[in-house]
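Visitor: quick one: sequence and predicted model below, then my questions.
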Amino acid sequence: MTTSTGRTGPDGVDLLTVGEALVSLRSPGPLAQGGPLTMHLAGAESNVAIGLARLGHRAAWVGRVSDDELGEFVLRQLRAEGVDVDAVRRDADRPTGLMFLERRTADVSRVRYHRAGSAGSALDVEDLRAPLAAGPRMLHLTGITPALSDSARDAAAWAVRTAAEAGIPVCLDVNYRAGLWTREDARSTLTPLAGYASVVVASADELDLVATAGADEAGAVAGLLARGVRTVLVKLGADGARAHTADGATYVEAVPVTAVDTVGAGDAFTAGYLSGHLDGLDLVDRLRRAVTLGAFAVAGDGDWEGLPRRDELTLITGSAAGTTLR
């Protein structure tokens, strides 16, 4: 049984994002040795929604959560960050998915998921009809959602097709998770979805999941642009990022910071780019905002906790390392 959290859907939001939010239990050391766990909100799509909301945009997240304390925790966290969750459904029959993250060394963290049969994996088309009909300025989803279940895959396909037909730009972040499906299965599902997107986001090793198998970056980009994608963003981590459009390739360097925790950096990058898009910035400035948010993400602990407010965007680009602002 599912119930709605309130109204029928977010009206006039800047960004509607669809996916599964998780409860993340973090350990500062090996899980097998026990020790304290701290409770956090996690999920690629909810990370993006928070990143947009912190920059002053109206962001809505849609998915399913359990009808218990863990589901309430997810919703309270998102509401506290200004994210619209009015269309989220509470599922009394399924649990909220869990993610365990252990810090194994200063440079390596390891993740374990307990999400099989979760509320988020039961996402279906009916969950998305009202929020998409409300007319968001942009739809965002990742390759994680269609990997969760058959119904979630169908919902993702319906959403990108319906948005594109309504003239709503679609952003697809490939976000491949090897623990959820094979590259072959991902390619067969994500390549058709990419044809409805105006923006495709991928790391260099993910591009062939939305293009011909084995295609290099130039070949994958050419194929995507030929299919109607307007911008292909290639995340290069500490080396920055490239954006490909019909006018050619544009590159920006990463913002140099001391890396603390890389989890959520790709989602922060996407949030920064979409914020720049919504603000009407040119391509270079969109990319600069994208790498700036990525830098904020890796410079602090947590998936999204260190993301900036709008008046903080220059904190790490305009200050020397080790600066204390008084």
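Guide: On my side now, so go ahead.
Visitor: CA atoms for contacts and neighbours, from now on please.
Guide: OK.
Visitor: who are the contact partners of Gly266?
Guide: Counting by C-alpha atoms under 8 Å, 6 or more residues apart in numbering, Gly266 touches 235, 294.
Visitor: go with 10 Å
Guide: 44, 47-48, 173, 175, 201-203, 235-237, 272, 290-291, 293-295, 297-298, 303 (C-alpha atoms under 10 Å, 6 or more residues apart in numbering).
Visitor: among those, which are in helices?
Guide: Judged by DSSP state H, the subset of these located in helices is 44, 47-48, 272, 290-291, 293-295, 297-298.
Visitor: tell me which of those is nearest to Gly34?
Guide: Val298 (25.8 Å; C-alpha to C-alpha).
Visitor: hang on, the closest one packs against Asp107?
Guide: No. Assessed by C-alpha atoms under 10 Å, Val298 is found out of contact with Asp107, at 11.7 Å.
Visitor: show me where the stretch 1-150 of the chain has its strands.
Guide: Assigned by DSSP state E, counting those that start in this stretch, the stretch 1-150 of the chain shows strands spanning 2-4, 15-18, 22-27, 38-42, 59-62, 64-66, 89-91, 98-103, 109-114, 138-142.
Visitor: putting a second one here so we can go through both:
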Amino acid sequence: MDVVTLGESMVLFVPEFSGSLRYSEKFERKLGGAESNVAIALARLGHDVGWVSKLGNDDLGLYIRNIIRGEGVDTSQVIFDDNYPTGVFFKEIVNGRDPNVYYYRNNSAASTLSHADIDNTYFQQAKYLHLTGITVALSASCKHALKQAIKLAKNDNDKYVVFDPNIRLKLLSEKEAKRELTEIAKDCDIVMPGLDEGKILTGENEPEGIARFFLERGSTLVIVKLGADGAYFATAEENGFVPGVPVKNIIDTVGAGDGFAAGVISGLLREWNYFDAVSLGNKIGAYALSVKGDFEGYPYWEEVNPKTNIKKITR
């Protein structure tokens, strides 16, 4: 197993036309979830990936499982719960701006995920563990499940834990996010915040300061996402800016950060150097911008396989 990721996925309803939801009458049903986005993107890039979560034992839960499984992701660790429903959310399309998102996830099946639901053997198979701050914010039991997954990975020196803070201010205040997510980040090998997230978590305003904050607390690689400007990466030995990939017609920004994470992990699995791994992340994220939906725009490996030789790193 190359990567295991853990977190909630929900059914997403997208209106047929842009504008206020109160005037929207027709919706398209889709899948949304940061961790499953990463899993799907990695599977399309040719990796062996598993997604761990809980879903309601309902038709919406089956829909989510079937979509993710159909993309080539292992869903054998997904638990169906008879007592709690599958979460849903709505996207309000506003032309020229990021969409407004409305979540209905209180008491969802995924929010009841706990350390007791973690199969130790399954997590120990993976080379990389991918996690986000969304799971931390869902409930105390979800936070414990995430910590258990990190503990299992850290007990094995050849495994890497990747953490995307993915701050949701509808779930955590800025003060709570700083306290909770920096605590998680110190136990993770790779941390990849967006610039605004990094400012919230560290109090630093520049990518270099944000990276230094996490490196000093134990991370080995920090990547700060800079949107259209690309990304900045830093380790104890090297650092650099990686230019973004221009996108002429941006349709939907949701899912771009998850595609970025998948591209970086894919490059690292291939033992590419950090610059090239982050470049792949920028490329996968850019693909997501041109399509309505969270994961639909992610490319397959044959679409992005570089023709030039990639320098590998020794770790």
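Guide: Yep, that arrived. What you see is a predicted model; the values in this text were computed from it and never measured.
Visitor: picking up where we left off before, Val298 and Asp107 of the first structure: which is more packed in?
Guide: A count of neighbours by other C-alpha atoms under 10 Å puts Val298 above the other of Val298 of the first structure and Asp107, at 24 against 10.
Visitor: for Glu305 of the first structure, see how far away that one is.
Guide: 11 Å (C-alpha to C-alpha, to the nearest Å).
Visitor: Val199 of the first structure too?
Guide: Distance from Val199 of the first structure to Glu305 of the first structure, counting by C-alpha to C-alpha: 26 Å.
Visitor: ok, these two, which is more surrounded?
Guide: Val199 (24 against 17).
Visitor: would you mind finding the match for that one in the second structure?
Guide: Alignment note (TM-score structural alignment): Val199 of the first structure maps to Ile190 of the second structure.
Visitor: hang on, that match packs against Thr132?
Guide: No. Using C-alpha under 10 Å, Ile190 of the second structure is not in contact with Thr132, being 11.6 Å away.
Visitor: now do the shared contacts for those two.
Guide: 162-164.
Visitor: residue boundaries of the helices in the stretch 101-250 of the second structure?
Guide: 120-124, 133-138, 140-154, 174-185, 195-202, 207-216 (DSSP state H, counting those that start in this stretch).
Visitor: most tightly packed of those helices?
Guide: helix 133-138 (a mean of 24; mean count of other C-alpha atoms under 10 Å).
Visitor: ok, now which ones touch Phe296 of the first structure?
Guide: Contacts for Phe296 of the first structure (C-alpha under 10 Å, 6+ apart) come out as 255, 257-260, 262, 265, 268-269, 304-308, 313, 315-316.
Visitor: buried ones among those?
Guide: 255, 257, 262, 265, 268-269, 304-308, 313, 316 (16 or more other C-alpha atoms under 10 Å).
Visitor: mind listing what Asp150 of the first structure touches?
Guide: Per C-alpha under 10 Å, 6+ apart, neighbours of Asp150 of the first structure: 121-124, 156.
Visitor: please report the distance of the corresponding residue of the first structure for Ala41 of the second structure from Glu81 of the first structure.
Guide: When the first structure is aligned by TM-score structural alignment, Ala41 of the second structure is paired with Gly51. For Gly51 of the first structure, the distance to Glu81 of the first structure equals 9 Å [C-alpha to C-alpha].
Visitor: comparing those two, which residue is more hemmed in?
Guide: Gly51 (31 against 17).
Visitor: isn't the more buried one right next to Trp304, touching?
Guide: Yes. With contact defined as C-alpha under 10 Å, Gly51 of the first structure counts as touching Trp304 (7.2 Å).
Visitor: mutual contacts of the two, please.
Guide: In contact with both Gly51 of the first structure and Trp304: 267-268, 293, 297, using C-alpha under 10 Å, 6+ apart.
Visitor: neighbour-wise, which one of those residues leads?
Guide: Going by other C-alpha under 10 Å, Ala268 tops these with 33 neighbours.
Visitor: that one corresponds to which position in the second structure?
Guide: So Ala268 of the first structure corresponds to Gly259, using TM-score structural alignment.
Visitor: tell me the contacts of its match?
Guide: Applying C-alpha under 10 Å, 6+ apart, the residues near Gly259 of the second structure are 34, 37-42, 265, 280-289, 294-295, 297-299.
Visitor: can you do 6 Å?
Guide: Gly259 of the second structure makes contact with 284-285, according to C-alpha atoms under 6 Å, 6 or more residues apart in numbering.
Visitor: what about the helix or strand containing it, how far off from the first structure?
Guide: For Gly259 of the second structure, the host element (DSSP states H and E) is helix 256-269. Compared with the first structure after fitting, helix 256-269 of the second structure has a mean deviation of 0.5 Å; criterion: mean C-alpha distance after the TM-score superposition for the first structure.
Visitor: how about Leu113 of the second structure, what's its match in the first structure?
Guide: By TM-score structural alignment, Leu113 of the second structure lines up with Leu123.
Visitor: I meant to write Ser290 of the second structure there.
Guide: Per TM-score structural alignment, Ser290 of the second structure is aligned with Ala299.
Visitor: repeat that for Pro299 of the second structure.
Guide: So Pro299 of the second structure corresponds to Pro308, using TM-score structural alignment.
Visitor: nearest spatial neighbour of that match, skipping sequence neighbours?
Guide: Arg54 (6.6 Å; C-alpha to C-alpha, 6 or more residues apart in numbering).
Visitor: count of neighbours near that neighbour?
Guide: Neighbours of Arg54 of the first structure (other C-alpha under 10 Å): 18.
Visitor: so it sits against Arg309, correct?
Guide: Yes. Using C-alpha atoms under 6 Å, Arg54 of the first structure makes contact with Arg309 at a distance of 4.9 Å.
Visitor: hey, what's in contact with both of the two?
Guide: Common neighbours of Arg54 of the first structure and Arg309 (C-alpha under 6 Å, 6+ apart) do not exist.
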